[in-house]
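> sharing a model that was predicted from the sequence below.
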Amino acid sequence: MLLVANIDKLGVLTYLAEKLIDVSINTRALIRNITLLAFFSSMLLTNDVAILSLMPIYLTITKKVPDMNHKLTGAVLLIIAANLGSSFFPFGNPQNLFLFSYYSLAAGTFFNWAFLLLLVSFVFLFLSFFWIKKSPIPNQEEPLPSIDQRNIIYLSLIGLLILIGVFDLLPYSIVIPIAILLLGIYDSSSLKKVDYRLLATFIFFFIAVGNFSQLETISLLIKKQFTTSSATFFGSIAVSQVISNVPAAILIAPFTAQTKALFFGVNVGGLGTIIASLANLIGFKIYKQYYPNQSKQFLLMFSLINLIFLIGFIVLFYFIL
């Protein structure tokens, strides 16, 4: 979280977004570029940070182009892209980091699954762009922000150190203190900007779900429901719609050996309802800040597009699993 905060503060995403906007000749190209940026950047910077960084940029542009077509569609696709793209690396979202650690997955196994999900996600997103009408957008005259290359190198090396810990090449007890120290030296003020409430939320999720799963009636029920790959896949998607995909992964993992099905289930399960993923709520909150009178329209469009994506993934992965 410290690393991501400092990368965001450096303005890397803003630079890339402005560059893509500069080369966008119409609204379809603009939405495609900002969506794909969210897709690929979320792999390294997590889905939440990609949305927090790119959604305000996108919505600022829509303010400059009042008659922009498919404004709502673009916002929804950006959120979907961040959710799907973040599934490629174990650290891209919390549910994958948990599953990677809990099941002690080999890197090769994880990336085999993740690449398949990434490929299907890219194809679905690419096809969705054809529904967006082309209309011209005015040229942006604002200069591109400058970025200190030395800082990029410094933060990249810290990111590499954290990756070494994620893949168990060095223990977390060594990697994390060193990373915190180096990031504190880089910018001590970032220590105050960490969302400690979010960290506490995950801790309490682990405690609450752990205690919940100790109840004999609940544990027997879950064990019966998640014995096959199809049941685990569909069940984890269904649970994600109600309590979101991170706690769904934490709840189900102790009761099933269907790791592959659970991986696809909780990642696909971030699609669907507005509460299926924390990133969905973050995107909705930002949109409301820019367009407070369009909450109902956003929720309707969000539900419709997410349902289409979710059905597509379910049909495809049902035959794969």
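Received the coordinates, thanks.

> could you use CA atoms for every contact and neighbour count after this?
Fine.

> list the contacts of the spatially closest residue to residue 48 that is not a sequence neighbour.
Spatial nearest neighbour of residue 48, chain neighbours left out: residue 279 (5.2 Å); criterion: C-alpha to C-alpha, 6 or more residues apart in numbering. Residue 279 sits next to 47-48, 51, 79, 83 when contact means C-alpha atoms under 8 Å, 6 or more residues apart in numbering.

> residue 279 sits in which helix or strand?
Under the criterion of DSSP states H and E, residue 279 resides in helix 278-290.

> let me know the next secondary structure element after that helix.
Scanning onward from helix 278-290 (DSSP H and E), the first element met is helix 295-320.

> quick one: that following helix to helix 278-290, angle?
Counting by axes from the mean of the first three to the mean of the last three C-alpha atoms, to 10 degrees, helix 295-320 lies at 160 degrees to helix 278-290.

> in helix 295-320, what counts as buried?
Neighbour-count burial for helix 295-320 flags 298, 301-303, 305-306, 309-310, 313-314, 317 (criterion: 16 or more other C-alpha atoms under 10 Å).

> another structure for you, compare them:
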Amino acid sequence: MPPVPATSTTAHLPSTTLLGTLWHALCADRLLQLLLLVLAALAIWGSAPLASYPALVDWPTMAVLTGLLALTKGLELSGALSWLGQRLVGAMATERRAALLLVLACALLSTVLTNDVALFVIVPLTLGVCRLTAMPPARLVVFEALAANAGSALTPIGNPQNLFLWQLSRVSFGQFVWHMLPLAALLTLALLALTALTFKPRPLTISAGAPHVKLEHRLLWVALALYVPLLLAADLHQAGWALLAVLAILALLRPAVLAQLDWGLLLVFMLMFVDLRLLAGLPAVQAAIAQLGLGEPGRLYVAAIGASQLISNVPAAIALAAYTNDWKVLSYAVSVGGFGSALGSLANLIALRMLKDGRAWTLFHLYAVPFLLLATGIGYALLFSPA
């Protein structure tokens, strides 16, 4: 989805205002435009009253997602993420070790920063390392996209679909992690093994040192300190009040955090809730899905993986959750569904767009499709094999 050039109208809107940010997002984001068009069509031809649309949004999920994005932006503006990246660069001796460190770092960061945010940290670092060395960036970024999907499967805050299903299941943070641990661990180990086989132990020479990063300590410690209270509040189903506190503290401490927040991305997720739940309520859609037999866990598993390949795993989770209460199977399926097609996960699209290399799309599928088959087998065995 290539960006659309800004018109003269958008150029005069201040980028630091919420209205300006949303306007720029609307002009640049094809997915956002598509969701708005679908919403308009459903409003015209659907039967649901407009007043019912806000109730279709899962507000606790949106509250936690907004809080996490705000705190992550605070970490970014504090300089902590750049500082961490430089320390990782200093630990690299060979191409294989560099690849393993970056892939593992991406997987680990995805468990706490969401897979999208982890890629925004790791991919620029990777491109910088590749500019200073002989390492080809495309293959490394492809592996990082796979790592973001594998690592993010572990926690409720690792990706938006987990966050949604966690809130829907109403289980504790620890219960969700315990359920996802076998899948995330096996996928990550398999990916690290593939990384070690793919990248050679050639010496890695850094031709120039990284510039000094100045840490903004107060912003760093405040952002870190607010993570745990936000997650505890979400676990107690008080995410709304926690979000208000987080936004108020950051607004007083560093208003630029809120000004630079990706409000357009949040709008995309809200529209996904509304559009997909309106579609799920259409009689024709209900009749078609009823024929799939989603009450049978095996069919639900296959259907969710297949749907993720076509519409991405976040919309797939939102759409299919309307037809099943089996969050355990659905969470495994949409995590596995992030592999394979580039459309399987928004993280895939983010990584490939940041790489800006058209040939990388073919390379991505050469690795991601076989990994999807492996991940499908692993997930099925964990879910359905006799104990």
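Cool, got the structure. If you're wondering where the values come from, they're calculated on a predicted model, not measured in any experiment.

> between the contacts of residue 279 of structure 1, which is nearest residue 68 of structure 1?
Of all these, residue 68 of structure 1 sits closest to residue 79, with 18.6 Å by C-alpha to C-alpha.

> which residue in structure 2 aligns with that closest one?
Residue 79 of structure 1 maps onto residue 145 in structure 2, with residues paired by TM-score structural alignment.

> touching, that match and residue 119? I think so.
Yes - contact status for residue 145 of structure 2 versus residue 119: in contact at 7.2 Å, counting by C-alpha atoms under 8 Å.

> the residue nearest to residue 48 of structure 1 matches what in structure 2?
Checking TM-score structural alignment: residue 279 of structure 1 goes with residue 347.

> circling back to that earlier point, between residue 145 and residue 119 of structure 2, which is the more surrounded one?
Ranked by neighbour count (other C-alpha atoms under 10 Å), residue 145 of structure 2 and residue 119 place residue 145 first, with 32 against 27.

> could you check how far the residue nearest to the more buried one when sequence neighbours are not counted is from residue 161 of structure 2?
Among residues not flanking residue 145 of structure 2 along the chain, residue 348 sits closest, at 5.5 Å (C-alpha to C-alpha, 6+ apart). Residue 348 of structure 2 is 15 Å from residue 161 of structure 2, where distance means C-alpha to C-alpha, to the nearest Å.

> could you check which of the two is surrounded by more residues?
Taking neighbours as other C-alpha under 10 Å, residue 348 of structure 2 and residue 161 compare with residue 348 leading, 29 against 25.

> which residues of structure 2 does the helix or strand where residue 177 of structure 1 lies align to?
Residue 177 of structure 1 is located in helix 172-186, with elements delineated by DSSP H and E. Under the alignment (TM-score structural alignment), helix 172-186 of structure 1 falls on residues 239-253 in structure 2.

> for the matching stretch, buried residues please.
Applying 16+ other C-alpha under 10 Å to stretch 239-253 of structure 2 flags 239-240, 242-243, 245-247, 250 as buried.

> what about it, how far off from structure 1?
Stretch 239-253 of structure 2, aligned to structure 1 and superposed, deviates on average by 1.3 Å (mean C-alpha distance after the TM-score superposition for structure 1).

> distance from the chain centre to that stretch, please.
Offset of stretch 239-253 of structure 2 from its chain centre (C-alpha atoms, centre = their mean, to the nearest Å): 22 Å.

> could you do stretch 301-316 of structure 1 as well?
The answer for stretch 301-316 of structure 1 is 16 Å, by C-alpha atoms, centre = their mean.

> now that stretch: which residue numbers in structure 2?
Counting by TM-score structural alignment, stretch 301-316 of structure 1 sits on residues 363-378 of structure 2.

> residue 115 of structure 1: what's it in contact with?
residue 88.

> how about 10 Å then?
By C-alpha atoms under 10 Å, 6 or more residues apart in numbering, the contact set of residue 115 of structure 1 is 87-89, 121.

> list buried residues within these.
Buried among the contacts of residue 115 of structure 1 by 16+ other C-alpha under 10 Å: 87-89, 121.

> in those, find the pair that's most separated.
Maximum pairwise distance in these, criterion C-alpha to C-alpha, is 14.3 Å, between 89 and 121.
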